[in-house]
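Novice: Sequence first, predicted coordinates after that:
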Amino acid sequence: MQSQTTNLNLTSKNRLPNLKSRIWVPVLYTYDYFSKGKVSQIEFTFEICSEAPGYNNNWPSNITLEINHNPVVTFLTKGDYGGRKGSCNPDWWSDSNSQFGEFKRFTITDQGSFPDGEKVSEETIESPKMKEGYHFSFILKVDYAAG
């Protein structure tokens, strides 16, 4: 049976709330979707940056990605980027605000977790119980504890 890949794309076209608080991105999949065959991987792609007053290209933040409230990986964003116009920003978006972010690709498979193609965790598609129930949650949050 052929594996299926599901993509969730979050870009600056759909600006996310300030990362000083949790970001909840609900992703809903039905039993039917997973029961059609063995899902061996799910991939999320998004653009993300730190959050500083105005912008600050040197403002690192540790961001934790959780699935079903299960921390899967923590990664570093290096700054809250500005200084040039972002390609997806509307005309009304002020130049004094964040303009763009880092492109991230997160893949969770039956072999582990791979942010940007590098295996960093043994957490698999089975670990956070993504196939139990009729939905799962995808959460990005600032992880102050990660230092």
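Specialist: Received the coordinates, thanks.

Novice: C-alpha from now on. contacts and neighbour counts both.
Specialist: Noted.

Novice: mind checking how far the spatially closest residue to residue 20 that is not a sequence neighbour is from residue 84?
Specialist: Distance criterion Cα to Cα, 6 or more residues apart in numbering; nearest residue to residue 20, sequence neighbours excluded, is residue 142 at 6.5 Å. Here the criterion is Cα to Cα, to the nearest Å. By it, residue 142 lies 25 Å from residue 84.

Novice: and here's the other structure:
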Amino acid sequence: MLILEVGRDHFRFLECLASETRIRILELLSENPMNIRDLALTLGVSSAITTKHVQKLEEAGIVKSESVPGKRGTQKVCSLALDQVLLQFRSSKKEPNVYFSSIPVGQYSSFEVKPTCGLASDSSVIGMIDDPRYFADPEHVKASIVWFGSGWVEYRIPNFLLAGQRLKALEISLEICSEAPGYNEQWPSDITFEINGARIGTWTCPGDFGAQRGAYTPSWWNLGTNYGLLKRLTVGDGGSHIDGTRLSSVTVGDLAIGYGKDISLRIRCDETSEHCGGVTLLGRSFGNYRQDIEVAMRYESARAD
């Protein structure tokens, strides 16, 4: 389920819900996919007006469309891209006993990658595609999309815990998918997560998604991947989970997080894995989610406040 904090960062999404016509389109698509002509007839408006409303819903990542053969050429068939959304009115960043940090996908601290690979900012490709040397280009910190066929990238998570504060849970949220040449939505990849050298677990991503443009993917981008899946990795006292599904028995106590020491997060895809389908990481200027790698460190105090 998509969780959206109500604010200016998600204005485009919220604006889509401020139209009776667009709400009616969502009602119709909740029953069955429909083409533009049938939507227009049901709504009692022109196909041109219907198309504009659908485009707004596509840009917000609420609706997706595909061209399929029709009686007279091709037709654009629309369907829902989301099943449900939770609107969060109270900012999660105001929660007590939690430290938040946001790490751009281009600000990795070390790497070892093999093609296909590359990086791009919100305005252009950085360096040359499929040349791992450019992962060391100082411009890599500006990247908002990072992709590689095998290998790993490692990030440093700041640790703001004070003496007397015990970490209860570490939560990491990121938009991620496989990496196929161009794109391939049926391209599984075994992606492994490690924190402070401890193997948290492996999640198999189903594919590399490019059939529809991501809600925030720049208009100039034409290199395949357009969006990923939003995944939430949690390590707590009861083990490690991804989106609530257990990954391993590794607990937060196993991470050896020391006072004043940064935390390492390594994301990798091994050549020896059953599904070596690569990794694509999408930041706030790409994909369907206006975010980078978001980290929450939830703690308790050993002393009374």
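Specialist: Sure thing, it's come through. Note that this is a predicted model, so its numbers are computed, not measured.

Novice: What about the counterpart of the residue nearest to residue 20 of structure 1 in structure 2, how many residues nearby?
Specialist: Residue pairing (TM-score structural alignment): residue 142 of structure 1 is matched to residue 269 of structure 2. Using other Cα atoms under 10 Å, residue 269 of structure 2 is surrounded by 25 other residues.

Novice: try residue 144 of structure 1
Specialist: The burial count for residue 144 of structure 1: 11, using other Cα under 10 Å.

Novice: and it, what does it touch?
Specialist: residue 62 (Cα atoms under 8 Å, 6 or more residues apart in numbering).

Novice: Can you tell me the element the nearest residue to residue 148 of structure 2 once chain neighbours are set aside falls in?
Specialist: Excluding the flanking residues, the one nearest residue 148 of structure 2 by Cα to Cα, 6+ apart is residue 117, at 4.0 Å. Assigned by DSSP states H and E, residue 117 of structure 2 falls within strand 110-120.

Novice: tell me which residues in that strand are buried?
Specialist: 111, 113-120 (16 or more other Cα atoms under 10 Å).

Novice: What of stretch 87-105 of structure 1?
Specialist: In stretch 87-105 of structure 1, counting by 16+ other Cα under 10 Å, buried: 89, 95, 97-101, 104-105.

Novice: Residue 18 of structure 1: which of those residues is nearest?
Specialist: Closest approach between the buried residues of stretch 87-105 of structure 1 and residue 18 of structure 1, by Cα to Cα: residue 98, at 10.7 Å.

Novice: so who does the aligned partner of that closest one in structure 2 touch?
Specialist: If you follow residue 98 of structure 1 across to structure 2 using TM-score structural alignment, you land on residue 225. Taking Cα under 8 Å, 6+ apart as the criterion, residue 225 of structure 2 is in contact with 179, 182-183, 208-210.

Novice: burial of the closest residue to residue 225 of structure 2 other than its chain neighbours, as a residue count?
Specialist: Of all residues not flanking residue 225 of structure 2 in the chain, residue 210 sits nearest, at 4.5 Å (Cα to Cα, 6+ apart). Other residues near residue 210 of structure 2 come to 19 when the count uses other Cα under 10 Å.

Novice: and residue 210 of structure 2, what does it touch?
Specialist: Applying Cα under 8 Å, 6+ apart, the residues near residue 210 of structure 2 are 183-185, 224-227.

Novice: how close does the aligned residue in structure 1 for it sit to residue 5 of structure 1?
Specialist: Here residue 210 of structure 2 is matched to residue 82 in structure 1, going by TM-score structural alignment. For residue 82 of structure 1, the distance to residue 5 of structure 1 equals 33 Å [Cα to Cα].
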